[in-house]
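A.B. asks: next come a sequence and a model predicted from it.
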Amino acid sequence: MIIDAHQHFWRYGTEKHAWIDDEMSSIRRDFLPSDLKPLYEENGVTGCIAVQADQTLKENDFLLEQARKHDFIKGIIGWVDLRSNELKSDLDYYAQYPRIKGYRHIVQAETDPLFLLRKEFLRGIAELQKRDLVYEILVFPHQLLAVLEFVKHFPHITFVLDHMAKPYIKQGFFESWALLMREIGQIENVNCKVSGLITEADYQNWTEQEMVPYFDLVLESFGTRRILYGSDWPVCLVAGEYKEVLALAKNFADKLSANEQVDFFYNNAQRIYNLKN
């Protein structure tokens, strides 16, 4: 059994998805559950966590609509404005939908290096912590210093670090990323998705060998109970097929025991997102 802990759906819009640049033009189209389900059937994936790709409340409604129609969508990571005065009422509204497991903000796009530490944002995370909701951290490596300080403010929330903080694999950047990931890994309420690596390497010429140090560092830092598999479909398609992403994860998991592999591919996601089926 496999839970894919990170994938997206969207109806493509030029403005809404402006982050899909010319180099990624192959994914400038709609991606819906009907596109993903055959891949899951082919690769033995039993369910997924659908993650927001647009920072609007309408995105939550769109993902909820997909989940109502497709029961393989086991959970949703949505979006709310965590700095808004309307935050509590927004969270109250979406609390009626247990499929929403938590929220994230696209911090990687913020130019303020201390965005995570601003008073208004911290107040929003405190509200998520009160409600036992997950917060997913989407950052680049140069933002990890702020992440390290940020997560220490909230010992009772479940954090999930997306895409291993998107290491600069193409540039060969490793040591500083590794140093901070080790520090963050010591904080026990932070989990890490093993996902999104091939799109941080050269799209056309990445190799499994260059990924290995990054996989190993995350395993060393977070252990087998706080890592979980994610594909980052359909973004991954700019650099490879779904089966290639899953094969990378399976090759990484070969060094784990049988029970640890079940944790990585299934149990950890079940526990972290409190999945009911």
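C.D. replies: Everything's here; your move.
A.B. asks: C-alpha only now, for contacts and for neighbours.
C.D. replies: Noted.
A.B. asks: where along this structure do the strands fall?
C.D. replies: 3-7, 47-51, 73-78, 100-105, 134-137, 159-161, 190-194, 227-229 (DSSP state E).
A.B. asks: list the contacts of residue 268.
C.D. replies: By Cα atoms under 8 Å, 6 or more residues apart in numbering, the contact set of residue 268 is 225-228.
A.B. asks: again, 7 Å this time
C.D. replies: Residues near residue 268 by Cα atoms under 7 Å, 6 or more residues apart in numbering: 225-226, 228.
A.B. asks: counting neighbours, which of the residues you listed comes out on top?
C.D. replies: Compared across those, residue 228 has the highest neighbour count, 29 neighbours, by other Cα atoms under 10 Å.
A.B. asks: structure two is appended below for comparative analysis:
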Amino acid sequence: MRLDSHQHFWEYDPKRQDWISPEMNRIRRNFLPGDLYPLLQDAKIDGCIAVQAEESLRETDFLLDLSSQNEWIRGVVGWADLKSDQLDEVLDQYADTTKLVGFREVLQSRDPGYMLQEEFIRGVQKLGIRGYAYDILIFPNHLTATLELVKRCPNQRFVIDHLAKPYIKDGDWKDWKKGMALLAERELMHCKLSGMTTEANWKTWTADQLFPYLEIAIELFGPDRLMYGSDWPVGLLAGEYEKFWEVMERFTDTLSLSEKARIMGGTAAEFYKI
């Protein structure tokens, strides 16, 4: 099975999607399953994981509704307030929702210390008890705190979104690699090969600029803990869907067929229990 492990849907609202700045005019509109499906077909991709882009239970319900209407949306990574005293009650409401495979929030917008609060750690631990995955959306300056979070949640399946957003535009990778290497030592830590082009120069990036980061990722995690993700439609800021997909095809063509199959779908299917 070939899977796009990371993409988003939304009905554009400037208040709900307030993170979409004027320079992101390309994505200031609705993006729904009918927009994505032809792109997946062209890339011979069997399905996708829809990931939250808004921090609300409304968003979780919206994505689950879309997944119920479109079989090829194989899973949903939703949102819940992990610090809430009512978290158990919220999770109980979704207990029979098989397509809800994990949770995420926008940690990159918060101080690294946020994820080390006892209430947050308790919430992540509750996700693990119920079998959910957790997507970690961070910048490189969050890597040290992320390692501490992971140590406090040793039985939780984690995946780092967008390689923790290394500073590709600046060609800076040494400190990022050190932090990622420590996380890669944790057996249940995975990583998404996604969101790279928007960390480079949107207009001038090349595949050769991305390859060193891909090579570091496979050195640290191996194909069994890496998964392809388009970050569509955010990735449209730096090129059409097929542009980054072609980079991934070119990169994985240097691997064995079984390794390529893991990165292009097998790892995601196993991680999210598809």
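C.D. replies: Cool, the structure landed. Because the structure is a prediction, the values reported are computed rather than measured.
A.B. asks: contacting residues around stretch 38-47 of structure 1?
C.D. replies: Here stretch 38-47 of structure 1 has contacts from 1-4, 72-74, 243, using Cα under 7 Å, 6+ apart.
A.B. asks: now render the contacts of residue 268 of structure 1 as CSV, adding distance to residue 94 of structure 1.
C.D. replies: Below are the contacts of residue 268 of structure 1 laid out as CSV (distance: Cα to Cα, whole Å):
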residue, distance to residue 94 of structure 1
225, 29
226, 27
228, 25
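A.B. asks: farthest residue from the center of structure 2?
C.D. replies: In structure 2, counting by Cα atoms, centre = their mean, residue 85 sits farthest out from the average C-alpha position, at 26.2 Å.
A.B. asks: quick check: the gap between that one and residue 120 of structure 2.
C.D. replies: Going from residue 85 of structure 2 to residue 120 of structure 2 by Cα to Cα, to the nearest Å gives 11 Å.
A.B. asks: again with residue 184 of structure 2
C.D. replies: As judged by Cα to Cα, residue 184 of structure 2 and residue 120 of structure 2 stand 22 Å apart.
A.B. asks: spatially central residue for structure 1, please.
C.D. replies: residue 162 (3.7 Å).
A.B. asks: who's in contact with it?
C.D. replies: Contacts of residue 162 of structure 1 (Cα under 7 Å, 6+ apart): 136-138, 192-193.
A.B. asks: go with 6 Å
C.D. replies: 137-138, 193 (Cα atoms under 6 Å, 6 or more residues apart in numbering).
A.B. asks: closest to residue 20 of structure 1 among those residues?
C.D. replies: Closest to residue 20 of structure 1 out of these is residue 138 (16.4 Å), distances taken as Cα to Cα.
A.B. asks: and the closest one, how many neighbours?
C.D. replies: Around residue 138 of structure 1 there are 21 residues (other Cα under 10 Å).
A.B. asks: put the buried members of the contacts of stretch 38-47 of structure 1 into a ChimeraX selection.
C.D. replies: Filtering those down to the buried ones (16 or more other Cα atoms under 10 Å) takes a single ChimeraX command:
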select :2,3,4,72,73,74
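A.B. asks: now distance to residue 93 of structure 1 too, for the contacts of stretch 38-47 of structure 1, in a markdown table please.
C.D. replies: Listed next are these as a markdown table, based on distance: Cα to Cα, whole Å:
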| residue | distance to residue 93 of structure 1 |
| --- | --- |
| 1 | 33 |
| 2 | 31 |
| 3 | 27 |
| 4 | 27 |
| 72 | 24 |
| 73 | 20 |
| 74 | 20 |
| 243 | 38 |
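A.B. asks: do a quick rundown of the helices in the stretch 151-274 of structure 2.
C.D. replies: For the stretch 151-274 of structure 2, the helices defined by DSSP state H, counting those that start in this stretch cover 174-184, 207-221, 241-252, 257-261, 267-271.
A.B. asks: and the closest residue to residue 91 of structure 1 other than its chain neighbours, how far from residue 14 of structure 1?
C.D. replies: Spatial nearest neighbour of residue 91 of structure 1, chain neighbours left out: residue 80 (7.8 Å); criterion: Cα to Cα, 6 or more residues apart in numbering. Using Cα to Cα, residue 80 of structure 1 is found at 22 Å from residue 14 of structure 1.
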